[in-house]
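Q: Fold the following.
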Amino acid sequence: MTSLNNLINERSFRRLALLTVIAVYLLILVGGIVRSTGSGMGCPDWPKCFGQWVPPTNVNELPVNYQEIYSHRGYANTEFNVVKTWTEYLNRLLGALIGVFIFLTFIASTVAYWRKDRAIVGYSFLAFILVGFQGWLGAKVVSSVLATWLITLHMLLAIVIVGVLMYVMARSRAALLVNEQTNVSKTGQRWLLISSILLLTQILLGTQVREVVDEVADQFGAQQRFRWIDELGIRFYIHRSFSLVVLATQLLWIWPLVKSQSPANTVRQLALSMVALIGVEIATGIVMAYWAIPAWAQPVHLTLAVVALGIQFLVILFVKKETLLINTARSEVRYEQV
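A: The predicted structure is shown next:
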């Protein structure tokens, strides 16, 4: 156990937690690629793919009547597509890898924080439980033949997992920021909270638009992609206009912060990165609106929004780092007395 303690310390735990968060964001991006390319049913069963642990690379590797076998999964008139099959399968493999990362994060937390701050251990375990549920939910998405509400729930759960991991990461780093002063006025803190809620609302609106895009894509096909925007209806225009509201409310707390803090301030740097992310996200939205929703723009647009939301949650935690520090100190005293 001593050698394990030497190998896994607080610093290595923080690195692993950060790597896990990045990996989850990558999974969200890949999931968006699966959806935007129509690869969600590239594997009609789960956890295997066409009944195989290693997916076929050629239609000749499938039974002659594979369309009949998987007709209940939408294959009655669908031909095997190797690109879509492997796109979906690689998404599943990445999901399994994320599960390993989160499990390792939990194990590392028990070594580094069990006698110092068991809340970190508890939240790390919660993330592990949630990723297991996420895998089960992914199976339900396949069995439902891509029910849109299940896809949306699948994505929202990924955001929750990111939030839990962000809290773990922030709590483990709070002590490093004890000497770093970040002065955010009460008004600024209110706008920080309001803008966070509005950003989450914007993401939820985007999921509604995404569902409509899927319906329009099924109706008109990729050959008439240029018609998709005109068929999206009022939800698209609300989502597009609301992005300006989100940007304006972000600037209401970011601008005073940037002016008052030194360039080396952690929260200031995170705030500036948020502005950049939201700016690029709006740019990808413009690209989709005026260039017929290119497939690459959809997953990028979603991922940027989720990353921005995660960073904003981290900002809230760091602005309130005194609370994290107090809770950490109480935990350390309690376990030292045991």
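
Q: Please count neighbours and contacts with C-alpha atoms only from this point.
A: Will do.

Q: buried ones in the helix or strand where Ala108 lies?
A: Taking DSSP states H and E as the criterion, Ala108 maps to helix 82-113. Of all the residues in helix 82-113, those buried under the rule 16 or more other Cα atoms under 10 Å are 82, 84-89, 91-92, 94-95, 97-99, 101-113.

Q: Ok, stretch 251-264 next?
A: Buried, per 16+ other Cα under 10 Å, within stretch 251-264: Leu251, Leu252, Trp253, Ile254, Leu257, Val258, Gln261.

Q: The structure of the following sequence is requested for comparison with the preceding one:
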Amino acid sequence: MFVLQLGLIGLCIALLPLSYVWVKADDNKFRKLVWLTTFLTLDLIMFGSFTRLTDSGLGCPDWPGCYGTSSPFVAHAAITAAHQAMPSGPVSMVKAWIEMLHRYFAMAIGVLIIAQVVIVWTARLKRRPLHVSPWWPTGILLLICVQGAFGAWTVTMKLQPVIVTLHLLLGLALLGALGWLAARQTPIPVHEPAAARWLPAAVFGLVLLVVQIALGGWVSTNYAVLACTDFPLCNGQWVPPMNFEHGFHLWRALGMTGDGEMISQDALVAIHWTHRTFAVVVVLYMLWLAHKLRRFESLRTPANGVLLLIVIQFLTGLSNIVLQWPLPIAVAHNGGAAILILLLVMLNFRLSSSRPGRAVLPARDVVSA
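A: The predicted model follows:
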């Protein structure tokens, strides 16, 4: 019964953006729905980082509900008892609400994606195509189902670092897929075939960014942000003592080595130092790539966005160390990484569409037809 109640909560939340899309004066409601879903997914990723950074991931230690109910209101007695038994533990009423709000919003995103699937397949059956294969939104729906499974494992496996990191990467993959679909529904201002030769460089840039975000997720999920407390040195050394074997042993419990022992400070330093060092490579490459791409009119806006976000990411990353990991800056650092993914996806899409014979047409509005 409580699972049905959870579904109804997600549906009610999703009705707000669906109503907005429906009443908004726009010739292409499907495009607006996709863009709005993309924006809300970005918000969900940032709220997910807030959930993790406030140690609320186990605020409700079961899944999908909270102590077998649909709301912390109903589970008040169980939450209070758990908090009284362990006041410094992971369960409290505030943490329970943070965790459940994250789950509610995730279900609402799922409803919005289901709506997209219904729209594109209806358009296909009525022979009014949206200039996108219906299998693309269908694939996105399957992706969010996998993401939901990893969300469940995040809780049931007690925040195991590799599961939490994969949950983050799948969330970014979902954001990127929605961003590609949104770009597919948006006309490119200028068709510039000469820009197409930069596509391999942009793809490589996206790969570098994903690797760096995976390293950052590994830092965050292992709570290694403050393993190095100074900059540019790490604990007063360019190359401090490090234990890569334990630091990058993937299948292990939080705070433990693969052998079940307490993880050492040297292992946490290895995690932090690797993320920091690889960031230099990513920053230099992104600055070079964005500088080269901004010469093209169709790429100037996302390229300028990359330049701006790289500077912001450097500043927020440095602030996390100098200011001892303040919550707003840590969330902003996670959000900046997600926006960079979107910008790189947009650049890759526009470069791909710049190839001869690959011009993208605006989609027709089958929703209002």
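
Q: what TM-score do we get after superposing?
A: The TM-score (TM-score structural alignment, normalised by the length of structure 1) is 0.78; 304 aligned residues with a Cα RMSD of 3.5 Å.

Q: The helix holding Ala108 of structure 1 vs structure 2, average offset?
A: Helix 82-113 of structure 1: mean distance to aligned residues in structure 2 after superposition is 1.5 Å, counting by mean Cα distance after the TM-score superposition for structure 1.

Q: Give the other helices and strands that that helix contacts.
A: In terms of contacts (3 or more Cα pairs under 8 Å, 6 or more residues apart in numbering; DSSP states H and E), helix 82-113 of structure 1 is packed against helix 2-7, helix 10-36, helix 118-143.

Q: try 10 Å
A: helix 2-7, helix 10-36, helix 118-143, helix 148-173 (3 or more Cα pairs under 10 Å, 6 or more residues apart in numbering; DSSP states H and E).

Q: Save those as JSON lines, and put in mean neighbour count too.
A: Output for those, formatted as JSON lines (neighbours: other Cα atoms under 10 Å):
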{"stretch": "helix 2-7", "mean neighbour count": "10"}
{"stretch": "helix 10-36", "mean neighbour count": "20"}
{"stretch": "helix 118-143", "mean neighbour count": "19"}
{"stretch": "helix 148-173", "mean neighbour count": "20"}
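
Q: Nearest to Val209 of structure 1, out of the ones you listed?
A: Comparison of these against Val209 of structure 1 by Cα to Cα identifies helix 148-173 as nearest, at 10.9 Å.

Q: how far does that closest one sit from the chain's center?
A: Remark: helix 148-173 of structure 1 is offset 6 Å from the chain centroid, using Cα atoms, centre = their mean, to the nearest Å.

Q: the inter-axis angle of that helix versus helix 10-36?
A: 160 degrees (axes from the mean of the first three to the mean of the last three Cα atoms, to 10 degrees).

Q: Quick one: list the elements packing against helix 148-173 of structure 1.
A: Partner elements for helix 148-173 of structure 1 (3+ Cα pairs under 10 Å, 6+ apart): helix 10-36, helix 82-113, helix 118-143, helix 186-220, helix 297-319, helix 321-337.

Q: Now distance to Glu180 of structure 1 too, for those helices, in CSV please.
A: Output for these, formatted as CSV (distance: least, Cα to Cα, whole Å):
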stretch, distance to Glu180 of structure 1
helix 10-36, 19
helix 82-113, 23
helix 118-143, 22
helix 186-220, 17
helix 297-319, 10
helix 321-337, 10
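
Q: out of the ones you listed, which comes closest to Arg171 of structure 1?
A: Once these are compared by Cα to Cα, helix 321-337 is nearest, at 5.9 Å.

Q: How about residues contacting that closest one?
A: Applying Cα atoms under 10 Å, 6 or more residues apart in numbering, the external contacts of helix 321-337 of structure 1 come out as 113-120, 167, 170-178, 182, 315, 317-318.

Q: repeat that for 8 Å
A: Arg115, Lys116, Asp117, Arg118, Arg171, Ala174, Ala175, Leu177, Val178, Leu317 (Cα atoms under 8 Å, 6 or more residues apart in numbering).

Q: List just the nearest of these to Asn265 of structure 1.
A: Leu177 (9.6 Å).

Q: any idea what the closest one aligns with in structure 2?
A: Under the alignment (TM-score structural alignment), Leu177 of structure 1 pairs with Ile188 in structure 2.

Q: how close does that match get to Phe349 of structure 2?
A: Using Cα to Cα, to the nearest Å, we find Ile188 of structure 2 at a distance of 10 Å from Phe349 of structure 2.

Q: Also Tyr20 of structure 2?
A: 27 Å.

Q: More neighbours: the two, which one.
A: Neighbour count, other Cα atoms under 10 Å: between Tyr20 of structure 2 and Phe349, Phe349 has more, with 20 against 14.

Q: Tell me if I'm right that that one and Trp180 touch.
A: Yes - with contact defined as Cα atoms under 8 Å, Phe349 of structure 2 and Trp180 form a contacting pair (6.7 Å).

Q: The helices and strands packed on helix 82-113 of structure 1 into CSV, with extra columns for distance to Ser71 of structure 1?
A: Rendered in CSV, the data for those read as follows (distance: least, Cα to Cα, whole Å):
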stretch, distance to Ser71 of structure 1
helix 2-7, 52
helix 10-36, 20
helix 118-143, 12
helix 148-173, 19
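
Q: Nearest to Ala217 of structure 1, out of these?
A: helix 10-36 (9.7 Å).

Q: Quick check: buried residues in the helix or strand just after that closest one?
A: Sequence-wise, the next helix or strand downstream of helix 10-36 of structure 1 (DSSP H and E) is helix 66-69. Buried residues in helix 66-69 of structure 1, defined by neighbour count with 16+ other Cα under 10 Å: Tyr66, Gln67.
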